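Chemist: Okay, structure incoming, though there's no sequence with it:
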């Protein structure tokens, strides 16, 4: 009974949290879900020949982009060694002005980024994640070798991102990168020309064209394929949502079906167990009812029992979730490290409340069915014979 209940609770929790995360992702990406916006991704059937791609070609391609298109570019995950109190790996996130406007990141301290700096002639304004705020407060300077230009740069901390600032994936809105240990570096045309091949290629495979047309997107696709040998698809965000929903909803249906079957089994098993106990203990129930045990007190006893049972399961769920969240800190996976009560995020707590609500329905169903059965026991001396 306990094992089945825990399994059902875990499935309920996982499903609820996934749905909440997906809903959050839809809300965040909705700004891109409009006419004239096309998002690139690498065609899965594309056979890229790396020898056809070089830095000169990608520089020319970005010049072409700057002259003919308005685009949003953000590339996350370039890891660097930077001292901090948590000894976490630090990632660089490169973002251009259009992407910065779209994301509208909130700050806990300082000011927003500016993009009109001159590379190698002045310090570059940056934002840091909440986990780096103590080591690198607003106004401090970071001297470091930039991962994509491989040049020594001076970064000036202009602001601090709010805790758990994140970005949802265009193609799977339930997946998020968290920026508690990231440095946001503003990208302008000069920086792009000085950046390395990794940033150029990674940026192209996730670039978003703004205020464009389908013909213009297809022209860019052909231009990239002709000059770099990269075969990119350009879809609008609604097409990305539709593709995601195809497999996500199907998986969700399977999980929900399994969960529903488990809940039915739990209710049936618990009710059958209680009915069997009532039949075997009919004399005991009769004696207790005769000497003053009220149905309301009996109801309270049953609810206390199931309340304890559900509390144990919820405590286990919280412990497992907290351990998983803390595991990212132990493994130094900075893009997934988060802050929260016991390490849990708001969507974790909401999912736990949903599980609690489901448990309450189960408990009420079992207890009321059991009491209905007990009330049918005739309270008479004859039952004791």
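Modeler: All right, it came through fine. The structure displayed is predicted, hence computed values, not measured ones.

Chemist: switch to C-alpha atoms for all contacts and neighbour counts from now on
Modeler: Will do.

Chemist: just checking, residue 143 is part of a strand?
Modeler: Yes. Judged by DSSP: H, G, I helix; E, B strand; the rest coil, residue 143 forms part of a strand.

Chemist: Could you report the neighbour count for it?
Modeler: Neighbour count of residue 143, defined by other Cα atoms under 10 Å: 12.

Chemist: Could you report the distance from it to residue 89?
Modeler: For residue 143, the distance to residue 89 (Cα to Cα, to the nearest Å) stands at 16 Å.

Chemist: what's the answer for residue 40, then?
Modeler: According to Cα to Cα, residue 40 and residue 89 sit 28 Å apart.

Chemist: Just to check, residue 183 is in contact with residue 127?
Modeler: Yes. With contact defined as Cα atoms under 8 Å, residue 183 reaches residue 127; the gap is 5.7 Å.

Chemist: Compare neighbour counts for the two and give me the winner.
Modeler: Shown here are residue 183 and residue 127; by other Cα under 10 Å, residue 127 has more neighbours (27 against 24).

Chemist: burial count for residue 131?
Modeler: Close neighbours of residue 131, defined as other Cα under 10 Å, add up to 26.

Chemist: so how far is residue 338 from it?
Modeler: 9 Å.

Chemist: cool, and residue 212?
Modeler: From residue 212 to residue 338 the distance is 36 Å (Cα to Cα).

Chemist: quick one, which of the two is more surrounded?
Modeler: The residue with more neighbours, out of residue 212 and residue 338, is residue 338; 23 against 17, by other Cα under 10 Å.

Chemist: tell me the SS of that one?
Modeler: Put simply, residue 338 is coil when judged by three-state DSSP.

Chemist: how about the host helix or strand of residue 285: buried residues?
Modeler: Per DSSP states H and E: residue 285 is located in helix 282-290. For helix 282-290, the neighbour count (16 or more other Cα atoms under 10 Å) marks 282-283, 285-287 as buried.

Chemist: So which other helices or strands are in contact with the helix or strand just after it?
Modeler: Later in the chain than helix 282-290, the nearest helix or strand by DSSP H and E is helix 295-330. Counting contacts by 3 or more Cα pairs under 8 Å, 6 or more residues apart in numbering; DSSP states H and E, helix 295-330 is packed against helix 2-29, helix 346-375.

Chemist: Let me know how buried residue 137 is, in neighbour terms.
Modeler: When neighbours are defined as other Cα under 10 Å, residue 137 has 18 of them.

Chemist: And the closest residue to it other than its chain neighbours, how far from residue 74?
Modeler: Spatial nearest neighbour of residue 137, excluding adjacent residues (Cα to Cα, 6 or more residues apart in numbering): residue 157 at 6.9 Å. Noted for residue 157: a distance of 19 Å to residue 74, by Cα to Cα.

Chemist: okay, these two: which has more neighbours?
Modeler: residue 157 (26 against 23).

Chemist: A further structure is provided below for comparison with the first:
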């Protein structure tokens, strides 16, 4: 009987660990979703259309081969400039170990990014063609300090371009993903490069294709959107556009379904753990049950807190600069949920003990 009790105790400990992992994961995902939702509030209040890349593999191969030919890329930008109010940005890393993102002025206005040192990009910075000011993520500040000048491969020309650090971003600065709210684009290891008139003059099709997923169209109607989709198709790019609200509604359905499943999983785990502990309380005659229960609850608390602080799930780690708002909220609520779930277990165990006193 003793071996059986030990075996059940081990299972109970494993399930408590799993319960804490699931609890933290559920809370963190819920907060992460709300962070992305809140970040898109400015877009949600307007009728903004989001570009959605539907480029086929064959088209992608043709686009990759057309880097030298800038005619279509310039045609697309000119068409957008003439007919639409838009914002565009894209990954400009170019295979480098340093992340880089090209952003136009409108994008920076829509996603206001704060700087901890220096200054943000000015209107004039988008019209430079020699030494171009950039913003640097907080974790790159040592390598690229304020006012530091460096060269980096320009994706439009294939040549090295000179840049100078104008500002250091606040820790955990991010840009929301319009389609996946739980996938915030954190900028701690990113250099933000302005889309200058120089870059626009040499832009290529792969850059435009890269920016399609981050293309926002403002102050328009469905007929104008149909025309834009048709124009993109004429330039060998398949792009569909959806409103921000439709994207939010779709993501909300997905997240709601996932959170319900996680909640059901937590309830089932709780029931199984309670059944196992009830068995131990009724059957055990020799093991020091109070010590075991204390260890079980303590283990669950420590494990959950460790998971939250070390892994961090979908939110960034603590920064030496400070703890950002959403990270703080994530930590506080996740730890609180762990305390509550283990406190609930402790209360249930106490009730069982009172109703089923141990055999002497």
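Modeler: Sure, I can see it. Being a predicted model, the structure only gives us computed values, none of them experimental.

Chemist: Now the TM-score, please.
Modeler: Laid over one another, the chains give 0.83 as their TM-score (TM-score structural alignment, normalised by the length of the second structure), with 340 aligned residues with a Cα RMSD of 3.2 Å.

Chemist: And the residue nearest to residue 137 of the first structure, what's its match in the second structure?
Modeler: Matched by TM-score structural alignment, residue 157 of the first structure corresponds to residue 165 in the second structure.

Chemist: so that match makes contact with residue 143?
Modeler: No. Between residue 165 of the second structure and residue 143 there is no contact under Cα under 8 Å: 10.8 Å.

Chemist: how about the strands of the stretch 51-200 of the second structure, start to end?
Modeler: Secondary structure of the stretch 51-200 of the second structure (DSSP state E, counting those that start in this stretch): strands located at 85-87, 89-91, 99-103, 115-118, 132-136, 149-153, 160-169, 174-175, 185-186, 190-194.

Chemist: so the third one matches what in the first structure?
Modeler: Spelled out, that is strand 99-103 of the second structure. Alignment of strand 99-103 of the second structure against the first structure: residues 91-95, by TM-score structural alignment.

Chemist: Next up, the contacts around the closest residue to residue 49 of the first structure other than its chain neighbours.
Modeler: Distances taken as Cα to Cα, 6+ apart place residue 229 nearest to residue 49 of the first structure, at 6.8 Å, with adjacent residues excluded. Contacts of residue 229 of the first structure were listed using Cα atoms under 8 Å, 6 or more residues apart in numbering, and they are 48-49, 52-53.

Chemist: any idea which helix or strand carries the residue mapped onto residue 222 of the first structure from the second structure?
Modeler: Using TM-score structural alignment, the equivalent of residue 222 of the first structure in the second structure is residue 230. For residue 230 of the second structure, the host element (DSSP H and E) is helix 222-234.

Chemist: Give me the buried positions along that helix.
Modeler: By neighbour count on 16+ other Cα under 10 Å, the buried set for helix 222-234 of the second structure is 225, 228-229, 231-232.

Chemist: how much space between residue 30 of the first structure and residue 377 of the first structure?
Modeler: Separation of residue 30 of the first structure from residue 377 of the first structure (Cα to Cα): 60 Å.

Chemist: again, but for residue 298 of the first structure
Modeler: 14 Å.

Chemist: out of the strands of the stretch 51-200 of the second structure, deepest packed?
Modeler: Mean neighbour count, computed with mean count of other Cα atoms under 10 Å, is highest for strand 132-136 among the strands of the stretch 51-200 of the second structure, reaching a mean of 27.

Chemist: by contact count, what packs against that one?
Modeler: Right, strand 132-136 of the second structure is packed against strand 160-169, strand 190-194 by 3+ Cα pairs under 8 Å, 6+ apart.

Chemist: what's the counterpart of residue 334 of the second structure in the first structure?
Modeler: Under the alignment (TM-score structural alignment), residue 334 of the second structure pairs with residue 351 in the first structure.

Chemist: For its match, list the residues it contacts.
Modeler: 13-14, 16-17, 20.

Chemist: which residue in the second structure lines up with residue 19 of the first structure?
Modeler: In the second structure, residue 19 of the first structure lines up with residue 30, judged by TM-score structural alignment.

Chemist: on that earlier part again, so which of the helices and strands packed on helix 295-330 of the first structure is nearest residue 304 of the first structure?
Modeler: Checking those against residue 304 of the first structure by Cα to Cα gives helix 346-375 as the closest, at 10.0 Å.

Chemist: Just the buried positions in that closest one, please.
Modeler: Within helix 346-375 of the first structure, the residues scored as buried using 16+ other Cα under 10 Å are 347-348, 351-352, 354-356, 359-360, 362-363, 366-367, 370-371, 374.

Chemist: ok and that helix relative to helix 282-290, angle-wise?
Modeler: When axes from the mean of the first three to the mean of the last three Cα atoms, to 10 degrees is applied, the directions of helix 346-375 of the first structure and helix 282-290 differ by 90 degrees.

Chemist: what residue of the first structure takes the place of residue 189 of the second structure?
Modeler: In the first structure, residue 189 of the second structure lines up with residue 181, judged by TM-score structural alignment.

Chemist: Any figure for the gap between its match and residue 203 of the first structure?
Modeler: According to Cα to Cα, residue 181 of the first structure and residue 203 of the first structure sit 21 Å apart.

Chemist: Then residue 235 of the first structure?
Modeler: To residue 203 of the first structure, residue 235 of the first structure is 16 Å away according to Cα to Cα.

Chemist: between these two, which one's more packed in?
Modeler: Using other Cα under 10 Å as the criterion, residue 235 of the first structure and residue 203 rank with residue 203 on top: 20 against 17.

Chemist: so the more buried one makes contact with residue 72?
Modeler: No. The pair residue 203 of the first structure and residue 72 fails to qualify as a contact (Cα under 8 Å) at a distance of 9.4 Å.

Chemist: hang on, the earlier thing: now do the contacts for the match of residue 19 of the first structure.
Modeler: Taking Cα under 8 Å, 6+ apart, we find residue 30 of the second structure in contact with 255, 259.

Chemist: where's it relative to residue 20 of the second structure, distance?
Modeler: Residue 30 of the second structure sits 15 Å away from residue 20 of the second structure, taking Cα to Cα as the criterion.

Chemist: now residue 79 of the second structure
Modeler: Using Cα to Cα, residue 79 of the second structure is found at 53 Å from residue 20 of the second structure.

Chemist: between the two, which one's more packed in?
Modeler: Neighbours per residue (other Cα under 10 Å) separate residue 79 of the second structure from residue 20, with residue 20 holding more: 27 against 14.

Chemist: Per the alignment, that one pairs with which residue of the first structure?
Modeler: Superposed on the first structure with TM-score structural alignment, residue 20 of the second structure falls opposite residue 9.

Chemist: Check residue 118 of the second structure too.
Modeler: Under the alignment defined by TM-score structural alignment, residue 118 of the second structure corresponds to residue 110 in the first structure.

Chemist: got a list of what the closest residue to its match other than its chain neighbours touches?
Modeler: In space, and not counting its chain neighbours, residue 110 of the first structure is closest to residue 159: 4.0 Å by Cα to Cα, 6+ apart. Residues near residue 159 of the first structure by Cα under 8 Å, 6+ apart: 107-113, 126-128, 138.
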